[in-house]
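Asks: after the sequence you'll find the predicted model.
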Amino acid sequence: MVRYSVVMPAAGQGKRMGANENKLRLALCGKPIIVWTVEAFARDPWCYKIVLAIRPEEAQWFKSVLGHITTPIAYVTGGKERQESVRAGLHAVDADGVVLIHDGARPFVRLSQLHEVAEAAQTTGAILAVPVKDTVKQVAAGTIQQTVPRETLWLAQTPQAFPVAEIRAIHDQAKTAHVVGTDDASLFEWAGKEVTVIPGNYHNIKMTTPEDLLFGEAILTKEDYR
């Protein structure tokens, strides 16, 4: 068993979702997205702490919908950007051990996947990812520049897992250097660290656009995430 904490940035506005509220408050099969996501970790006995980076004005709502969760939840103030929220969350976890960083809008992660990335992160960074299935075109000004070989291309997912002390120090260094990563693994790479890829699941989608809500509802009709 690898005991871990998880940091979830949950302060975003979800502009691409087209909602007038935090997209994590939107319902999937009658339950807010964030509840599905937090419950996935609360079911894991390896997870001993959940850290949510939120907007202070939404604290009461989060506490009310997550009041049934028995795993300890800590709330920190998130930033305007995801990286700021993650950094704030990292400073609310223990100094040693493993931390997972997971999108609050990615509710369909499996228990076995949590364990795989947690085990790998005892010595290095680790992420879930899936191979690109479609042909990839590099485009400029509406015209194809080249067809990119897809054999080595993977789509990064979360959770992404790291030794706590290392990823926290790297986030602090990135802030000082004004470096913004596309994800936490990219910051780990920037610091010269190795990141292991664990094959993920194509159902582990992120709720980003209105179409994703339809996909999420479809997944819930086929699989048991309750």
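Replies: All right, it came through fine.

Asks: C-alpha only now, for contacts and for neighbours.
Replies: OK.

Asks: what are the ranges of the strands in this protein?
Replies: Shown for the chain, the strands assigned by DSSP state E span residues 4-9, 27-28, 31-32, 47-54, 73-77, 98-101, 125-131, 136-140, 143-148, 154-163, 195-199.

Asks: in this structure residue 210 contacts residue 17, no?
Replies: Yes. Between residue 210 and residue 17 there is a contact at 5.5 Å, judged by Cα atoms under 8 Å.

Asks: those two: which has the busier surroundings?
Replies: residue 17 (18 against 13; other Cα atoms under 10 Å).

Asks: wait, what's in contact with residue 129?
Replies: If you count contacts by Cα atoms under 8 Å, 6 or more residues apart in numbering, residue 129 has them with 154, 155, 156, 157, 158, 197, 198, 199, 200, 201.

Asks: for it, which non-adjacent residue is closest in space?
Replies: Leaving aside its chain neighbours, residue 129 sits nearest to residue 156 (4.4 Å; criterion: Cα to Cα, 6 or more residues apart in numbering).

Asks: in addition, the following structure is provided for comparison:
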Amino acid sequence: MMKADAVIVSAGKGQRFMEGRKKQFFSLGEKPILAHTLDRFDACPLIRSILLVVGREDQDYCLTEIIEKFRYRKISRIIPGGKQRQDSVRNGLDGLPGDAEIIVIHDGVRPFVTKEMIEESIRSAARFGAVIIAMPVKDTIKMAHPDGTVLKTLERESLWQAQTPQTFQASLIREAYLKATEDGYIGTDDASLVERLGKKIHILPGSYTNIKITTLEDLMLANLILKMRNHTKGEEE
């Protein structure tokens, strides 16, 4: 199996969160959201190392209150993020070992990623080159005019909601980021940069519970998901 290294992106400013507090440090159960995410990657046997990207002002806090407190073994570096998510991921890619073969990119505020998602992503990326976790959209999607009226209804059967992890062969994602930087292109996710190279992106079904926590409503839902998982785990034991 190829060496897999993870970039966990957690440099968000939390503009959509209560009082501007950073969502990744809010408590979910007994731990910060970010710690739940790191738990999954630190425990995954196919992950060699984890590079954590956070705001420059949060580096010391993450070291003492998250990494040292919860005794993570695989976090190799904490590096500062950039102005936008794409800048933060690029910083992460630049900070990874030169011999990285598979790179797993994941949002720090998606705490319900599973071991199976991570491992399947790595295996599939080794085979195909580029893989995303995604789910079919459930709602009808409308394309809108700038004036707020409907332009057209999109074919729901062909629409998927992209999640993370998004996993790539290292040479491919590095080439995609280099090209995007040269062209001044800003994508909406990592896979969109690879698409520009004309490469196919393979889809692995994820889970509707693999939510990205960006609002207080998301946090409420996350607490319910956590309670359900803890209850199920308790019954199994």
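Replies: Ah, there it is. These figures come from a predicted structure and were not determined experimentally.

Asks: circling back: wait, which of the contacts of residue 129 of structure 1 is closest to residue 222 of structure 1?
Replies: Comparing the contacts of residue 129 of structure 1 against residue 222 of structure 1 with Cα to Cα places residue 201 closest, at 14.6 Å.

Asks: what about the counterpart of that closest one in structure 2, how many neighbours?
Replies: If you follow residue 201 of structure 1 across to structure 2 using TM-score structural alignment, you land on residue 207. Neighbour count for residue 207 of structure 2, taken as other Cα under 10 Å: 16.

Asks: ditto for the one 3 residues further on
Replies: The burial count assigned to residue 210 of structure 2 is 22, neighbours taken as other Cα under 10 Å.

Asks: can you give me the helices in structure 1?
Replies: Counting by DSSP state H, structure 1 has helices at residues 33-42, 59-65, 82-90, 111-120, 164-177, 184-190, 210-222.

Asks: average offset between the fourth one and structure 2?
Replies: Once the two models are superposed, helix 111-120 of structure 1 sits on average 0.8 Å from its counterpart in structure 2 (mean Cα distance after the TM-score superposition for structure 1).

Asks: wait, what's in contact with residue 79 of structure 2?
Replies: For residue 79 of structure 2, the contacting residues are 51, 52, 53, 54, 56, 59, 91, 92, 95, by Cα under 8 Å, 6+ apart.

Asks: ranking the residues you listed by neighbours, who comes first?
Replies: Among the contacts of residue 79 of structure 2, residue 53 has the most neighbours (other Cα under 10 Å), with 29 neighbours.

Asks: my guess is the match of residue 201 of structure 1 meets residue 117, correct?
Replies: No. Assessed by Cα under 8 Å, residue 207 of structure 2 is found out of contact with residue 117, at 9.1 Å.

Asks: joint contacts of those two?
Replies: The contact lists of residue 207 of structure 2 and residue 117 share no entry, where a contact means Cα under 8 Å, 6+ apart.

Asks: for residue 137 of structure 1, see how far away the residue nearest to residue 129 of structure 1 is.
Replies: Distance of residue 156 of structure 1 to residue 137 of structure 1, given as Cα to Cα, to the nearest Å: 18 Å.

Asks: more neighbours: these two, which one.
Replies: The neighbour count for residue 156 of structure 1 versus residue 137, taken as other Cα under 10 Å, is higher for residue 156 (19 against 14).

Asks: thought that one was touching residue 126?
Replies: No. Assessed by Cα under 8 Å, residue 156 of structure 1 is found out of contact with residue 126, at 10.6 Å.

Asks: and which of the contacts of residue 79 of structure 2 is nearest residue 82 of structure 2?
Replies: residue 91 (7.4 Å).

Asks: in structure 1, what sits opposite the closest one in the alignment?
Replies: Per TM-score structural alignment, residue 91 of structure 2 is aligned with residue 88.

Asks: equivalent analysis for residue 42 of structure 2, please.
Replies: In structure 1, the residue paired with residue 42 of structure 2 is residue 42, using TM-score structural alignment.
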